[in-house]
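>>> below: sequence and its predicted model.
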Amino acid sequence: MYKEKIYLSSPHMSDEGYEMQYIKEAFDTNWIAPLGENVNQFEKELAAKVGVKAAAALASGTAAIHLALKAAGVGEGDIVFCPTLTFSATANPIIYQNAVPVFIDSDYETWNMCPKALEKAFEKYPEVKAVIVVHLYGLSADMGKIMKICQKHNVAVIEDAAESLGTYYKGHHTGTIGDYGIFSFNGNKIITTSGGGMLVSNNEERIAKARFWATQSRDQARHYQHSELGFNYRMSNVVAGIGRGQLKVLDQRVAKKKYIFEFYKRELGELDGVEFMPNNEWNEPNYWLSSMILTGNVRPLDVMVALENENIESRPIWKPMHMQPFFENYDFIGNDVAKQLFENGVCLPSDTKMTDEDIDRIVEIIKGLWK
């Protein structure tokens, strides 16, 4: 019998219809293209939500990383430290700037950038222009240790918080601790605009410059004049309307993601060889994707195939960047913790529209592999 598909993490519009109110406003005022009141207000509302001075609404989180690197002065030949355990969108913009990525290993305590590996990287490459830190699956990196190391070397820190909107590190929103932060509103993120991103910083001047670059670097002149290379990176007013509505339900989405994670951990955590993603006392995750490590006879592929056979989505942990064909010739600093997490990890369905019945169904399928 066909069973309705359960997704890993799919768009979830508000029950109140907030998004349609703002979209209708965009249509009624004919502000459909980039720029407009929704864009302006989404920037202000998100900045206020996370507690940062300025934000620029952009076409994607990738565009936000690109402009963050540019704002940090990264250019041709510059070295940028980047976690190896991440999605390629973190590393690709380094190449856009003709810079050189050096990939840093994870630690088991956070699954994120290992501070000890970061220190070793600085010893090998003291002339570093920027460090990108990722908050993987909504888990905060150990920002206290990382920031201390980066400040000692006077290097810019860019937080890739694409997966961690709503996550706190010691009471501060991830994405607001470094010099620049980026968020993603891709369809699978905790809130979505269908596609889009945001660059945030307490440096209002740099954010204003990023907006300028994102709008084709059009100079203030009667005619079209461009003194710098520009990009078509601004968010549309319609998309921003979706974002404004979604932002109103962010706390609800975080609460449901946490509920899903705790459900899985309670029901599956005692199985032989199962270990769930870590949580630290200074970390309040958004639990974007509930993920676990399997070290026994049941392997990640066993889980993924069993769920797939029941029309349920799951995914491996990200394949590290230094193992990717495109990036394999760039340097890697570490001890293969990221590789082990990739080989043993699986991301479970974490869709906020799931019912208890759905989660029970998933749990029973997985438990069946241990019988």
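Structure's in. What do you need? Keep in mind the model is a prediction, meaning the values are calculated, not measured. Residues are numbered from 1 along each chain as shown.

>>> C-alpha only now, for contacts and for neighbours.
Noted.

>>> helix or strand: which one has the residue in the chain sticking out farthest from the centre?
Centroid-distance maximum for the chain: Arg222 at 39.2 Å, with C-alpha atoms, centre = their mean. Using DSSP states H and E, Arg222 sits within no helix or strand.

>>> pretty sure Ala26 is in a helix, no?
Yes. Judged by DSSP: H, G, I helix; E, B strand; the rest coil, Ala26 forms part of a helix.

>>> how long is stretch 180-198 end to end?
10 Å (C-alpha to C-alpha, to the nearest Å).

>>> all helices of the stretch 1-150 of the chain, in order?
Assigned by DSSP state H, counting those that start in this stretch, the helices in the stretch 1-150 of the chain fall at 18-28, 37-50, 61-71, 88-96, 115-124, 143-152.

>>> which is the next helix or strand following the last one?
The reference is to helix 143-152. That would be, after helix 143-152 and using DSSP H and E, strand 156-160.

>>> list the contacts of that next one.
65, 68-69, 72, 90, 129-135, 147, 150, 174-183 (C-alpha atoms under 8 Å, 6 or more residues apart in numbering).

>>> so which of the helices of the stretch 1-150 of the chain is nearest Val200?
Of all the helices of the stretch 1-150 of the chain, helix 37-50 sits nearest to Val200, with 7.2 Å by C-alpha to C-alpha.

>>> tell me the angle that closest one makes with helix 18-28.
150 degrees (axes from the mean of the first three to the mean of the last three C-alpha atoms, to 10 degrees).

>>> what comes up buried for helix 37-50?
Residues of helix 37-50 classed as buried by neighbour count (16 or more other C-alpha atoms under 10 Å): 37-39, 41-47, 50.

>>> comparison target, given below:
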Amino acid sequence: MDERIFLSSPHMSDEGYEQHFVKEAFDTNWIAPLGTNVDGFESELAAKVRSKAAAALTSGTAAIHLALKAAGVEKDDIVFCSTLTFSATANPIIYQNAIPVFIDSDYETWNMCPKALEEAFEKYPQVKAVLLVHLYGLSADMDQITALCKKYNVALIEDAAESLGTYYKGQHTGTFGDYGIFSFNGNKIITTSGGGMLVSNDEERITKARFWATQSRDQARHYQHSELGFNYRMSNVVAGIGRGQLKVLNDRVAKKNYIYDFYKRELSNLEGVNFMPNNDWDQPNYWLSAMTLTGKVRPVDVMDALEKENIESRPVWKPMHMQPYFEKYDFVGTDVSERLFETGVCLPSDTKISDEQLERVVEIIKGLWE
């Protein structure tokens, strides 16, 4: 069988940037918990996205958790959350014993629908925070969403786990709200094997988040803890991988765009095929290339055909309000996110994929229409 084609797998730099920083950590014996790589990764990523401060953490999930805590979300507070996302977005709301209310998507962005969000504000004026997702590297409609959050004086948290390198009107996603989070999981556009970053222009809140992330250890000779803490700080070795990966982010974004353009050019003329939206104000990283199918060929047909040829693909995220754990919580919207889930499929978007492999993928898919 041919070599497996992955959906999105780790891609280390050809230049060996990652090994350089990791070797430095070993040579100086700064293996854990902190060190120059952690400090460097925080400052370099903050500079990259033009945010004032950043905290390197063990995961994007940890970053969302601390963002909610920093925003003052507590027991029984309501948090509006994008429904079309991975569960890691919604889980930290429960960690804080808060109440999620899930917000539908729109077809224009595949992200949080501003009309549904406004309806939710009218229904729940006591809401404490809005947690939106930039899905698959597509930017949400930030002008409308930030305006609504300012109107109702509510904290905005951006889950930009999938959108590092994406711009909305020339500004990095993850930097419009009070807090932004990025993920460096193994399948993300750059990876540290596992890890995340919390960014904000509120430097005091980031300092506080670092404090919470290191078990809330007070400044005392003995171990003293006046607040509940968490073991969320990124290690110096992992941060070294991140520093190296950050150097090739622009290359990875360019390849993701190339992959999306290839699929769209080759497959858009097939009956019932539509691709993720592309708005004039959005400069996506196209972390994953996804399409919807509304004709005779179904997403499962595509996924089965590819899997038979050792090629990985995936459904679009199943909305949170349809998940067994979260279905008891309220949902505001229509059926857009459900339709995207039912009709959507994510195609192989690995940045190591060759033209020959891309041609193989599209030929298998085209064969379903013959």
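It's in. A quick note: this is a predicted structure, and the numbers were derived from the prediction, not measured.

>>> thinking again about what came up before, can you select the buried ones among the contacts of strand 156-160 of the first structure for me in PyMOL?
Here is the PyMOL command that selects the buried residues among these (16+ other C-alpha under 10 Å):
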select buried, resi 65+68+69+72+90+129+130+131+132+133+134+135+147+150+174+175+176+177+178+179+180+181+182+183
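
>>> hmm, back to that, please name whichever of the helices of the stretch 1-150 of the first structure is nearest to Met323 of the first structure.
Distance to Met323 of the first structure, taken as C-alpha to C-alpha, is lowest for helix 88-96 among the helices of the stretch 1-150 of the first structure, at 11.3 Å.

>>> can you list contacts of stretch 263-279 of the first structure?
By C-alpha under 8 Å, 6+ apart, stretch 263-279 of the first structure touches 108-111, 139, 285, 290-298, 359, 363, 367, 370.

>>> what about those, which are in strands?
Secondary structure from DSSP state E places 291-294 of these in strands.

>>> switch those residues over to JSON lines; also include distance to Tyr96 of the first structure.
Listed next are these as JSON lines, based on distance: C-alpha to C-alpha, whole Å:
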{"residue": "Ser291", "distance to Tyr96 of the first structure": "31"}
{"residue": "Met292", "distance to Tyr96 of the first structure": "33"}
{"residue": "Ile293", "distance to Tyr96 of the first structure": "34"}
{"residue": "Leu294", "distance to Tyr96 of the first structure": "36"}
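
>>> Thr192 of the first structure contacts Pro11, doesn't it?
Yes. Counting by C-alpha atoms under 8 Å, a contact exists between Thr192 of the first structure and Pro11, whose distance comes to 6.4 Å.

>>> ok, back up a step: buried subset of the contacts of stretch 263-279 of the first structure?
Buried by 16+ other C-alpha under 10 Å: 110-111, 139, 285, 290-295, 298, 359, 363, out of these.

>>> the nearest residue to Leu228 of the second structure once chain neighbours are set aside: neighbour count?
Leaving aside its sequence neighbours, Leu228 of the second structure sits nearest to Ser216 (C-alpha to C-alpha, 6 or more residues apart in numbering; 6.3 Å). Ser216 of the second structure has 20 neighbouring residues, counting by other C-alpha atoms under 10 Å.

>>> need the contact list for Ser216 of the second structure.
Listed by C-alpha under 8 Å, 6+ apart, the contact partners of Ser216 of the second structure are 225-230.

>>> and if we set it to 7 Å?
By C-alpha atoms under 7 Å, 6 or more residues apart in numbering, Ser216 of the second structure lies in contact with 225, 227-229.

>>> take those and map them onto the first structure. Which survive?
On the basis of both residues aligned by TM-score structural alignment, their matches' C-alpha atoms under 7 Å, what survives of the contacts of Ser216 of the second structure in the first structure is 225, 227-229.

>>> any quick ChimeraX command for the buried ones out of those residues?
Buried residues among those (16+ other C-alpha under 10 Å), as a ChimeraX selection:
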select :229
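
>>> can you put the kept ones among the contacts of Ser216 of the second structure in TSV and add secondary structure and distance to Val22 of the second structure?
Listed next are these as TSV, based on DSSP: H, G, I helix; E, B strand; the rest coil; distance: C-alpha to C-alpha, whole Å:
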residue	secondary structure	distance to Val22 of the second structure
His225	strand	32
Glu227	coil	33
Leu228	coil	32
Gly229	coil	28
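
>>> surely Phe87 of the first structure touches Pro320?
No. Phe87 of the first structure is beyond contact range of Pro320, at 8.0 Å (criterion: C-alpha atoms under 7 Å).
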